[in-house]
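Trainee: Sequence and predicted structure are below.
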Amino acid sequence: MTLPQARTVGDLVTEMARLYPENFAIIHRRRRMTFAELEASMKAHGSAMLAAGVQKGDIVSVLSANTPEWLEIAVGCASIGAVLCPLNTWNKDDELRRVLERVQPNLLFVGAAFAGQDLPGMVSRILGVRDGDARTGGSNGLRLQVIPIGVGASKFSRYQTFLDAGESGSRGVEQPAVAAEDVAFICFTSGSDAEPKGVLLEHGKAVVNGYHIGERQQLVPGDRLWLGTPLFYGFGLVNALPAAWTHGAALVIQDQFEPGEALSLIETERATAYYAFGNMTRKLLQHPDLPRRDISSLRTGLTGFSEVDIRLAVEELGVTGCCSMYGQTEAHGLCFLSDSSDPVEVRMATQGRPIDGWEYRLDTAVSMDESLPPGAGELLVKGRLSPGYFNDSCATRDAFTDDGFLRTGDLALIDQNGRMIYVGRRKEMIKVGAINVAPVEVEALLQTHPDVDDAYVVGVSDAERFEVLAAFVVAKDRGLGAGDLKAHVKARASSFKVPTHVYFIDATEVPRTTSGKVLKRSLREMADRLANDEN
């Protein structure tokens, strides 16, 4: 498929509506929309925002489950040059308050309660909004309009009124011109090691990079891409969305990931592309409904970062063309990606080649250690990069080199065929004696044990060897012992890679950020306490 002419998200919807008007753009259990219908809704939402006083460059936020309305708001923003800042539905009150105070949105769309989160109630507590109030000024100085979306969002009953006002209220208001270099989205990173940063993402780069991501997966018009993660993730907003829509394909979404519903949705809608992380694949494989569900329509897609993640998706779930990947939010999704036609061994062992338009270099000065693979270094990338972080010039300056490369903080090497092999996070390297050990390598070894569901490795202070390895293991079988796992690793790797400490932990006890990333610093603190108790 050829690269679309559109260089803004709004123009992309219009172009797909012209080329594939009857193709579905959105599929949800409650509603489905063709590209033609999405274009009409985009215009209606854009008009309503203009009537509400939103101007080009203003920020609009949405706090909601994965719903059609979420996507309608996103494209409505895009059509008038407003900037969408999606909010994390897993945030607690203080976390949400900090983000709102930083971005100061003009409009805040609030979805119904779901997954135990009373979203309207949370906004009421933060802003002091009384039932029915749409405009508020809280003690924190915020002044914005709060508008409900979705079924059951009765606490703020203004959504249809908001849309109706757009029909007349925007007459005579000039439609802003939107350019490729304009900011489309602000996506906040997870902040596993620091305060979350708002990554600025541009229209043109999101569209073009998304197209190339879709090409590597060999997406075609009419495909149906099932998305397991929240839309507020970069994996959804600047990866799945543009990859699908630049190819005339549908996004198949559910309010939240639930494995039984996911299997049913994939079967019923005959989804063809799979977008999920490794923990989601494991939950699907373990679900009792899997044997009776026909998910053979899945042929391509993207999944986690480890060899085990790819193997599970390809060999056990049956997504034979599932691709390996590497990227960061700052890269508008991805910058390295395998091809769905690559041999499965290649997809399991590497993160693929650079996506068209990307270049890289390795800073080997940071990894002068004989224990690392020859040629390994910190990965620096340049291409369709974010222009920086929202209102954070210091973080922007620190993240980029003088010649425009992003410092990823990841250690990697490039094989003889130009494919990238991920070694680990630079800051997470563990120094056992005088030897650097990459936690991801030991985690992968532990995950090959048939009774291990997941594993996380951190360093623990040691008087003799500076650091030793501590492994937190989520086991399938309660009879699994620490000695079993140590023997498993010792049979497959050097002795310095064998964990000194093995702690068994329930999956619900793994500390995570609100966006789901594992908090390694919290695990290190836990390991230090446990190791001290042992001594």
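Mentor: Ah, there it is.
Trainee: When you work out contacts or count neighbours from here on, use the C-alpha atoms and nothing else.
Mentor: Will do.
Trainee: quick one: the helices in the stretch 51-200 of the chain?
Mentor: 68-80, 93-103, 119-127, 159-169 (DSSP state H, counting those that start in this stretch).
Trainee: Which residue comes closest to the residue nearest to the spatial centre of the chain once chain neighbours are left out?
Mentor: Against the mean C-alpha coordinate of the chain, by Cα atoms, centre = their mean, the closest residue is F235 at 3.1 Å. Nearest residue to F235 in three dimensions, chain neighbours excluded: G333, at 6.3 Å (Cα to Cα, 6 or more residues apart in numbering).
Trainee: quick one: the one you found and G327 touch, right?
Mentor: Yes: using Cα atoms under 8 Å, G333 makes contact with G327 at a distance of 5.8 Å.
Trainee: Who has more neighbours out of those two?
Mentor: More crowded of G333 and G327, by other Cα atoms under 10 Å: G333, with 29 against 17.
Trainee: what about that one, distance to Q217?
Mentor: For G333, the distance to Q217 equals 14 Å [Cα to Cα, to the nearest Å].
Trainee: just H247 next, same as before
Mentor: From H247 to Q217 the distance is 11 Å (Cα to Cα).
Trainee: Quick one: the strands in the stretch 251-400 of the chain, in order.
Mentor: With strands called from DSSP state E, counting those that start in this stretch, the stretch 251-400 of the chain shows them at 273-275, 300-302, 321-323, 325-326, 336-337, 353-354, 359-363, 377-382.
Trainee: Dump these to JSON lines, plus distance to T513 and mean neighbour count.
Mentor: Below are these laid out as JSON lines (distance: least, Cα to Cα, whole Å; neighbours: other Cα atoms under 10 Å):
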{"stretch": "strand 273-275", "distance to T513": "20", "mean neighbour count": "26"}
{"stretch": "strand 300-302", "distance to T513": "22", "mean neighbour count": "28"}
{"stretch": "strand 321-323", "distance to T513": "26", "mean neighbour count": "29"}
{"stretch": "strand 325-326", "distance to T513": "20", "mean neighbour count": "24"}
{"stretch": "strand 336-337", "distance to T513": "25", "mean neighbour count": "25"}
{"stretch": "strand 353-354", "distance to T513": "29", "mean neighbour count": "21"}
{"stretch": "strand 359-363", "distance to T513": "29", "mean neighbour count": "16"}
{"stretch": "strand 377-382", "distance to T513": "24", "mean neighbour count": "22"}
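Trainee: ok, and here's another one to check against it:
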Amino acid sequence: MQMPESRTIPALLLEQETRFGDREALVGGDLRLTYRQLREKVRAFAKGLSAHGVGKGTRVAILMGNKPEWVIADLAICSLGGIMVAVNTWVTARELGYILKHSDADMLILGRRFLKYDYFNMLGELQPHAENLPALKTIIHVGPEPYQDSIPFEAVYSRGRGVPDHTLEKAEAAISPRDVTYLLYTSGSTSTPKGVQLQHYALIENMWHLGNRMHVTEQDRLWLAVSLYWGLGCENALFNLLTHGGCIVLQEFFEAGEALRLIHEERCTLYYGTPNMAQAMMEHPDRPKRDLSSLRSGGATGTPAQLQRVAELGAKEICHIYGLTETYGNCNVSDGKLDPRDKVFETVGRPLDGVIQRIVHPETLAPLQAGEVGEIQVKRYVTIGYYKDEDKNAAAFTSDGFFRTGDLGFVDEDGYLHFRGRIKEMIKTGGINVAPAEVEEILVRQAGVKLAFVVGVPDTTRDEIIGAVVVAEGKVGDDFEERLREALRAELASYKLPREFRFVEESALPLTSTGKLHKDKLVTFF
């Protein structure tokens, strides 16, 4: 396929309307939009936002599940030169207040509810807004219920009818490819969330290269239940398909039976999800009744066993993704179609085109050779920095401009990146560092082991000892733990051996709001 010429989001929408006007671009709820209809909706909503004062640099926050309105509002904000602030759908009132205040959001577009979360009640807890959220001037609601004097989403279209085309065209022409257009907040599990600033051109270029690695074409239809606020949703998924003329099929929130129905009825070809989603679909009673033969590829993260589960669901060409919000959601991706199976599942692939990457000693920053574990650092398709946080920016970038991911890995002789965990997850036992991923890799190869995770457990003598949390595959004998110990003794130095084992059900593993393993909480099993 031909790479889009556009390097701003409104220009991309025009280009893709010209190329793929009658092809479906977005499906969600009862709404189905072609590329032509999507651009018309986005422009009409952008005119309404313009009438409400949104322009270049205006910060507009979005808070709702995976509704078509999320995508329309997002693209409209970007088309005016505004900055879209994505808010975590699992947000608490405290976190919502922090993000709205820190981002300097002028406007908030939201639905009333998402699962058990009542966002209107949260807004009530943040009153008085004039004092607690001084920048917030306008609230737009999706759905029938208003929040106080909030504006209905549909009324924004009406307000925009009097705005002439040239107003929108002038706003679009004023956008530079390097303007910031997204402000995405990291999860903030250990401190206040960081606002990651992302630019127009990189959302287009990097996601084009991502789609090429997945062999995406205009024929592809991507099932998306991963929350749009997350980088995997609004960075990877959305712009992967928009740059290739494909279609996004939204699921407002994940439920396994509904996911199976959507993939079956919409003939989705691409899977974007977490390992626990695939497991839930495999175990759902509707699985035998649904035809998932349309699935082909997609993106996921996880262990080799977890990726194999996604392949067994139907996405046989599934690609292993590595990246951070700061690296536009991905910087390395395996090729599920062309790479050998061991490279697809056991590595996170080669860097995408345009990505500059190196492995260095995490303290001295000395370059390391193939096979040596060090910090993964990235220079191209990286955030320009955290919003209003110069201290974190100084710590996040090296003097020669590389972003410090805080992740460990090594590159093999073939150029594939092997992820080896977070630097902060490194276990220091008796004064010696141990990378958990090395022990985990050997554990998951053993018969009867479905999943295995290794953590540091506080110890008065050694500072930390190594603890292993294991999910068994089916029934195992009483000698299971001893067999694992013997296998590890044969392959690891004594200081790397787990001293404590815990055997748990997969359902007991602690997960973050985005379905990732909450590794910090595994220590509670000991």
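Mentor: Received, thanks. Quantities reported herein were computed from a predicted structural model and do not represent experimental measurements.
Trainee: Report the TM-score for the pair.
Mentor: The TM-score (TM-score structural alignment, normalised by the length of structure 2) is 0.90; 514 aligned residues with a Cα RMSD of 2.6 Å.
Trainee: most packed of the helices of the stretch 51-200 of structure 1?
Mentor: helix 68-80 (a mean of 25; mean count of other Cα atoms under 10 Å).
Trainee: Which neighbouring elements make contact with that one?
Mentor: Applying 3 or more Cα pairs under 8 Å, 6 or more residues apart in numbering; DSSP states H and E, one finds that helix 68-80 of structure 1 contacts helix 9-19, helix 35-51, strand 59-63, strand 83-86.
Trainee: Near the closest residue to Y20 of structure 1 other than its chain neighbours, how many residues? Count them for me, please.
Mentor: Spatial nearest neighbour of Y20 of structure 1, chain neighbours left out: G248 (6.4 Å); criterion: Cα to Cα, 6+ apart. Counted by other Cα under 10 Å, the residues lying close to G248 of structure 1 total 29.
Trainee: what's the matching residue for G248 of structure 1 over in structure 2?
Mentor: Using TM-score structural alignment as the criterion, G248 of structure 1 maps onto G245 of structure 2.
Trainee: Could I get the contacting residues of the nearest residue to N132 of structure 2 once chain neighbours are set aside?
Mentor: Nearest non-adjacent residue to N132 of structure 2, counting by Cα to Cα, 6+ apart: L126, 6.6 Å away. For L126 of structure 2, the contact set (Cα atoms under 8 Å, 6 or more residues apart in numbering) comprises A93, G97, N132, L133.
Trainee: nearest residue to the first one other than its sequence neighbours?
Mentor: In space, A93 of structure 2 comes closest to M122 once its chain neighbours are excluded; the distance is 4.8 Å by Cα to Cα, 6+ apart.
Trainee: again, but for the second one
Mentor: Excluding its sequence neighbours, the residue lying closest to G97 of structure 2 (Cα to Cα, 6+ apart) is L126, at 6.6 Å.
Trainee: Can you tell me how far the aligned residue in structure 1 for E346 of structure 2 is from D342 of structure 1?
Mentor: Aligning on TM-score structural alignment places E346 of structure 2 opposite A349 in structure 1. A349 of structure 1 is 11 Å from D342 of structure 1, where distance means Cα to Cα.
Trainee: Over to R384 of structure 1?
Mentor: For R384 of structure 1 relative to D342 of structure 1 (Cα to Cα), the value is 24 Å.
Trainee: From the neighbour counts alone, determine which of those two ranks first.
Mentor: R384 (23 against 14).
Trainee: aligned partner of that one in structure 2?
Mentor: Under TM-score structural alignment, R384 of structure 1 pairs with Y381 in structure 2.
Trainee: Its match contacts N206, correct?
Mentor: Yes: in this structure, Y381 of structure 2 is within contact of N206 by Cα under 8 Å, at 6.7 Å.
Trainee: Please enumerate the shared neighbours of the two.
Mentor: Y328, G354.
Trainee: G222 of structure 1 -> structure 2?
Mentor: Per TM-score structural alignment, G222 of structure 1 is aligned with Q219.
Trainee: again, but for G301 of structure 1
Mentor: Under TM-score structural alignment, G301 of structure 1 pairs with G298 in structure 2.
Trainee: before we move on, what about L362 of structure 1?
Mentor: Per TM-score structural alignment, L362 of structure 1 is aligned with I359.
Trainee: what sits against that match?
Mentor: P367, L368, Q369, V373, G374, E375, I376, Q377, G409, F410, V411.
Trainee: do V452 of structure 1 as well
Mentor: L446, V473, V474, A475, K476, D477.
Trainee: Which residue is the nearest non-sequential neighbour of the last one?
Mentor: On the basis of Cα to Cα, 6+ apart, the spatially nearest residue to D477 of structure 1 that is not a chain neighbour turns out to be D451, at 5.6 Å.
Trainee: Right, I'll leave it there.
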